[in-house]
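*Asks:* for reference, the sequence and a predicted model appear below.
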Amino acid sequence: MLETIWFVLWTLLWAVYFVLDGFDLGLGALLPGIARTEEERRIVYNASGPFWDGNEVWLIAAGGVTFAAFPRVYAVMFSALYAPLLLLLFALIFRAVSYEFRNKVDSPAWRAVWDWVHFLSNLAACVLLGVFFANLFMGIPIDADGIYHGNLLGLLNIYGLAGGLFFLAVFMMHGAIWLTIKSRGELQTKALAAAGVCWVAVAVLLLVFLALTFFCTDIFANYLRMPWLIVLPVLAVAALLMVPRLLNAGKLWTAWGASALFIVCVAFFGVMGIYPNMLISSMDPQATLTAFNSASTTLTLEIMLGVALVMVPIVLLYQFWMYRLFSRPVTPDDLESDHAY
């Protein structure tokens, strides 16, 4: 029972990370296409500026839970998938540096370099997250000793690439909706148009990804065994269909909430589809790591559950307060602040 609880909590932490850091990543990937002037670029940076580092806490939390609750999964995952995870780490590092270094020198050339670093690092992070999770759903070639019999290029299979493109489109849509909330005037109009284009891309790639999921994974088998799980894809589709309607009605926060619900349901759809598996071996089914054969001791899980039940709500309340505090649009006057990016 505790193993299942922690499996769900592990999924939830990843889902929250995708929702919160997803719009940061998506905004960065949209930067060169949506922001043409220096003022527009600074508004894009400051739309995510107060949030991006706090949002990454959920990535650390997901990694920490993997280490503490499922140490065997952590050990094999960070060994077998060392290369893509290291690339993801570098992408997030360069993303962080681009925020802080961009305005250190008053030079258009200097700022242009960091704008490209910001764009490429966010783009890479979006794609790498999609490739990573798509391969987790499909399975990777690991043996009973947790040794990975493959290479980085092997992860760039058709299903992995489809997952990367799907994640990129989802995060860009999520980020564009966020920018409609945080901007006004021409930039908001462009953000609204970008959200519509990205929505179409998400809808198309969702169909492609689901088709490939049927042929490349066993995810749908769990939905036949546990029909009640069908609520996840139904909610996901409903939330996605609501996004353009809400945007057209000017209900921007509700549209962002619908986009967030879509992301959460998609994350749970994939991960619950492989339950109880966590790291599937495509070489030997006996080498697959599950929530049960890789979990920590019962005492460890009990202590951690108590800590999580206290600390996670506190962090959520803090982030809710922070989002409420910085909920108003970014204006040109805000860019004059010494704290602005």
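*Replies:* Nice, I can see it. Numbering: from 1, shown residues only.
*Asks:* C-alpha from now on. contacts and neighbour counts both.
*Replies:* Fine.
*Asks:* report the distance from stretch 24-42 to the chain centre.
*Replies:* Relative to the centre of its chain, stretch 24-42 is centred 19 Å away, using CA atoms, centre = their mean, to the nearest Å.
*Asks:* touching stretch 136-155 from outside, list them.
*Replies:* By CA atoms under 8 Å, 6 or more residues apart in numbering, the surrounding residues in contact with stretch 136-155 are 76, 79-81, 83-84, 131-132, 135, 213, 216-219, 270-271, 274, 278-284, 286-288.
*Asks:* now do the SS call for the nearest residue to residue 205 once chain neighbours are set aside.
*Replies:* Of all residues not flanking residue 205 in the chain, residue 166 sits nearest, at 5.6 Å (CA to CA, 6 or more residues apart in numbering). Judged by DSSP: H, G, I helix; E, B strand; the rest coil, the three-state class of residue 166 is helix.
*Asks:* use this one as the comparison:
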Amino acid sequence: MELHDVWFVLIAVLWTGYFFLEGFDFGVGVLTRLLGRDRRERRVLINTIGPVWDGNEVWLLTAVGATFAAFPDWYATLLSGFYLPLLLILVCLILRGLAFEYRAKRPEERWQTNWERAIFWCSLLPAFLWGMAFANIVRGVAIDAGKEYTGGLLDLVNPYALLGGATTLVLFTFHGAVFTALKTVGGIRVRARALAVRLGSAAAVLAVVFLGWTQLDRGDAATLVALAVAAGALLAAVRAIAAGREGWSFAFSGATVVAVVALLFLALYPNVMPSTLHPDWSLTVSNSSSSDYTLTIMTWLAALATPLVLLYQGWTYWVFRKRIGTQHIADDASPQEPART
């Protein structure tokens, strides 16, 4: 296996980690309006991800940075062709971070409600747009012989991409509902279980159609295995949450996200961005990668830094592992209240 193949796998792993962690993160953000009945319950939901949301986004920064360094042509074509959707995602992530930090700085209900709405919309839109983006990457876009994207914004809005966006949105919200049930006590926990069953059923329908379409269009034996794993894990997650086994359900919902992302990257390889204009103009792992020297240096750096990042993030989740409920929330927020509480 060549170094550019290794880095394709590593980038796939980084995106998988990002969607596994930020997936339930986005899901909880969406649930602040769907599940939280009042300010106190919405604060409970926000507190479940308060200590970890920013750490989850490190995976995105690392994935984008690794793409820039290992596959500069892929990075350039992707960011130029998908400029507006990615810009909207970036704006949402910035506003979402501000909402987490500033929501509790003032006690007024209007102030906190507006920031909570920002958390909702800035969780919903990226969850949808990431699915659209990756669906278009797998499907292929208009790339010419000069590795330039020649399509327009409307070319990215197609039935397959819209289905991909709907699938990731519902799947992430289901993942977030399972995480909420795992991290809370009382009425929120009970309602999160019930909502997770309904969301899981909807996610199963969307995933079967989207992944089946992908399999028919670009699939092989490896993607078929990933499809089977995704379907089995999703059904197991729904059954586990219906039985009140939140830990197993979260493990299975996470496995579903991993299998879905793996299927997309397996369907993509050896391309990184297929061209719909001519197969020879597609960006591949070989014609869009950096030099072997660059990839070698990156490999050594990744081998040294990755274990430290994993240990630190694992320690964070361990420290904040306890369940919370409305009884842990103070009556009124104050300007001195710490962020993300």
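*Replies:* Thanks, I have the structure now. Since the model is a prediction, treat every value here as computed from it, not as a measurement.
*Asks:* ok so, going back, who are the neighbours in contact with the residue nearest to residue 205 of structure 1?
*Replies:* Counted by CA under 8 Å, 6+ apart, residue 166 of structure 1 has contacts 130, 202, 205, 206, 209.
*Asks:* returning to that earlier point: among the contacts of stretch 136-155 of structure 1, which ones are in helices?
*Replies:* 76, 79-80, 83-84, 131-132, 135, 213, 216, 219, 270-271, 274 (DSSP state H).
*Asks:* okay, now the closest residue to residue 76 of structure 2 other than its chain neighbours: neighbour count?
*Replies:* Spatial nearest neighbour of residue 76 of structure 2, chain neighbours left out: residue 68 (7.8 Å); criterion: CA to CA, 6+ apart. The tally of other residues near residue 68 of structure 2 (other CA atoms under 10 Å) stands at 16.
*Asks:* structure 1: which residue goes with residue 68 of structure 2?
*Replies:* If you follow residue 68 of structure 2 across to structure 1 using TM-score structural alignment, you land on residue 67.
*Asks:* kindly report the same for residue 312 of structure 2.
*Replies:* Match for residue 312 of structure 2 (TM-score structural alignment): residue 318.
*Asks:* the helix or strand containing that match vs structure 2, average offset?
*Replies:* Using DSSP states H and E, residue 318 of structure 1 falls within helix 298-325. Mean deviation of helix 298-325 of structure 1 relative to structure 2 after superposition (mean CA distance after the TM-score superposition for structure 1): 1.3 Å.
*Asks:* and the strands in structure 1?
*Replies:* Secondary structure of structure 1 (DSSP state E): strands at 277-279, 289-290.
*Asks:* so which of the ones you listed is nearest residue 258 of structure 1?
*Replies:* Evaluated over the strands of structure 1, closeness to residue 258 of structure 1 peaks at strand 277-279, with 27.6 Å, by CA to CA.
*Asks:* which elements pack onto the closest one?
*Replies:* For strand 277-279 of structure 1, the packing partners by 3 or more CA pairs under 8 Å, 6 or more residues apart in numbering; DSSP states H and E come out as helix 71-80, strand 289-290.
*Asks:* what span of structure 2 is it aligned with?
*Replies:* Counting by TM-score structural alignment, strand 277-279 of structure 1 lines up with residues 271-273 of structure 2.
*Asks:* for that stretch, the distance to its chain's centre please.
*Replies:* Distance, centroid of stretch 271-273 of structure 2 to centroid of chain: 20 Å (CA atoms, centre = their mean).
*Asks:* with stretch 111-130 of structure 2 instead?
*Replies:* 14 Å.
*Asks:* name the residues of stretch 99-107 of structure 2 that are buried.
*Replies:* Buried residues in stretch 99-107 of structure 2, defined by neighbour count with 16 or more other CA atoms under 10 Å: 99, 100, 101, 102, 103, 104, 105.
*Asks:* wait, stretch 145-159 of structure 2
*Replies:* 147, 148, 149, 156.
*Asks:* same question for stretch 74-88 of structure 2.
*Replies:* Going by 16+ other CA under 10 Å, stretch 74-88 of structure 2 has these buried residues: 74, 75, 76, 77, 78, 81, 82, 85, 86.
*Asks:* residue 159 of structure 1 contacts residue 130, doesn't it?
*Replies:* No: with contacts counted by CA atoms under 8 Å, residue 159 of structure 1 stays clear of residue 130, the gap being 9.7 Å.
*Asks:* overlap in contacts of the two?
*Replies:* With CA under 8 Å, 6+ apart, residue 159 of structure 1 and residue 130 have no common neighbours.
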